[in-house]
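got a structure for you, letters missing:
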């Protein structure tokens, strides 16, 4: 048996330390597999440079490569990498917006996006708040107060959430494949600084919302577009507030007037 020391954080940190490589990783945090040519465009680099970047990310265990016919596609190595990216996003400064196109894209990502296999952004937080307000989800108020709980910092597992019996009935009635496991995993949304549902239930919710046409993935980003049908269904079936308020505007436990505007 080969003895090993502490985790070498420098390997992953160095792999993510280049802005082009970081942009490649962000492009696939919705769980998609993208070809090298698309990722080169995301990073704004040549094909040769993209190839070197991707090799570095694969070697560091951040991405994995898949062969589809003559082409290689790249996706996140696993959900733990998505968790890492979300955690880094919480402490990283925002990228400057230099054009209307970049501003539109940034707004779309903050409104609704796929975080590996679940809904994030204002939509993900609003969905979690609606489940909490209705008593379908219990165990917390969705907030990440930033305060210590003993020796633990608020994060992925500090608050224990669970699905109530009524919540299970309501979601099953919407064809959500509710997992058998009692605990519901939530993680802190990097743009809203509040919890959104993740884990198996988060994956099941996104699957249903996509299958029913309530949300539609963007072609060239991880943003999600909420359709008119989806907006109506989420408001009527789950009491979702629309438009979803920003994190600082949300008072836990206080309902906001519904709007179809």
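Perfect, I can see it now. These numbers were taken from a predicted model, which means no experiment stands behind them. Numbers count the residues shown, from 1 in each chain.

alpha carbons only for contacts and neighbour counts from here, please
Will do.

Show me which residues of stretch 62-71 are buried.
Neighbour-count burial for stretch 62-71, with 16 or more other CA atoms under 10 Å as criterion, is recorded at 62, 63, 64, 65.

Put this next to the first one:
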């Protein structure tokens, strides 16, 4: 038996279609009940509970009890990054679901990727920041430049608070629909929260879609021009 990380075990946990659908639903960043996840996966609640137990044992989800209900969420940012990268590989290699529609188009335009903005608007924000030298790479690490620090501070981001967190401030995340990078890390999370706080955008219930208002789209384009 080979020594080292057992990637086959993790792959098997994710590879089951029902579990894959449940994990994808948790990419909304919300904690969901077994009943809600059963609906997403098209299975019974009892079967969903069995799957959740396996995912929790494998370290992919965590479950907490509140009142009479148990809520499950992705264990950490690393799991969300892994899932988004797998979506990118699936899209790049042509393994796509055949059913498309308005919801699919909305997901491609703007959606939440666990806790940050993804889709066309997510990559636009990333590309705009890079083009104006507000984000730059040092080796494989993504940094915010002094100009970028001033820009996000003017947007109302509490940068010193973010810089003292354990999570990385800036991180690349491969976008499955655009097949380009968008901004993750604590700054990516803070920017999406700020857009919602300003009233530019709001999450769509029971979906990963982020919908920008007319004013929000105008302000977004003004702050993140291509």
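All right, it came through fine. No experiment lies behind these values; they were computed from the predicted model shown.

Break down the stretch 101-250 of the first structure into its strands, ranges please.
113-115, 118-120, 137-138, 161-163, 183-184, 186-188, 195-197, 215-217, 224-226 (DSSP state E, counting those that start in this stretch).

Residue in the first structure paired with residue 82 of the second structure?
Residue 82 of the second structure maps onto residue 84 in the first structure when the alignment is built from TM-score structural alignment.

what residue of the first structure takes the place of residue 217 of the second structure?
Under the alignment (TM-score structural alignment), residue 217 of the second structure pairs with residue 231 of the first structure.

what's the neighbour count on that match?
17 (other CA atoms under 10 Å).

List the single closest residue to it in space, sequence neighbours excluded.
Nearest non-adjacent residue to residue 231 of the first structure, counting by CA to CA, 6 or more residues apart in numbering: residue 214, 7.0 Å away.

List the contacts of the one you found.
Applying CA atoms under 8 Å, 6 or more residues apart in numbering, we find residue 214 of the first structure in contact with 226, 227, 228, 229, 230, 231, 233.

Identify the residues contacting the third one.
Residues in contact with residue 228 of the first structure, defined by CA under 8 Å, 6+ apart, are residue 214.

Next one: it from residue 105 of the first structure, what distance?
Per CA to CA, to the nearest Å, residue 228 of the first structure is found 20 Å from residue 105 of the first structure.

so residue 28 of the second structure makes contact with residue 118?
No - counting by CA atoms under 8 Å, residue 118 is not a contact partner of residue 28 of the second structure; they are 11.1 Å apart.

Need the overlap of contacts for those two.
residue 112.

which residue in the first structure lines up with residue 200 of the second structure?
For residue 200 of the second structure, the residue aligned by TM-score structural alignment is residue 214.

sorry, back to before: list only buried entries from the contacts of residue 214 of the first structure.
In the contacts of residue 214 of the first structure, burial by neighbour count holds for 226, 230, 231, 233, counting by 16+ other CA under 10 Å.

Just to check, the first one is in contact with residue 212?
Spelled out, it's residue 226 of the first structure. No - with contact defined as CA under 8 Å, residue 226 of the first structure does not count as touching residue 212 (11.4 Å).

returning to what we had before: tell me which of the buried ones among the contacts of residue 214 of the first structure is nearest to residue 52 of the first structure?
residue 226 (36.5 Å; CA to CA).
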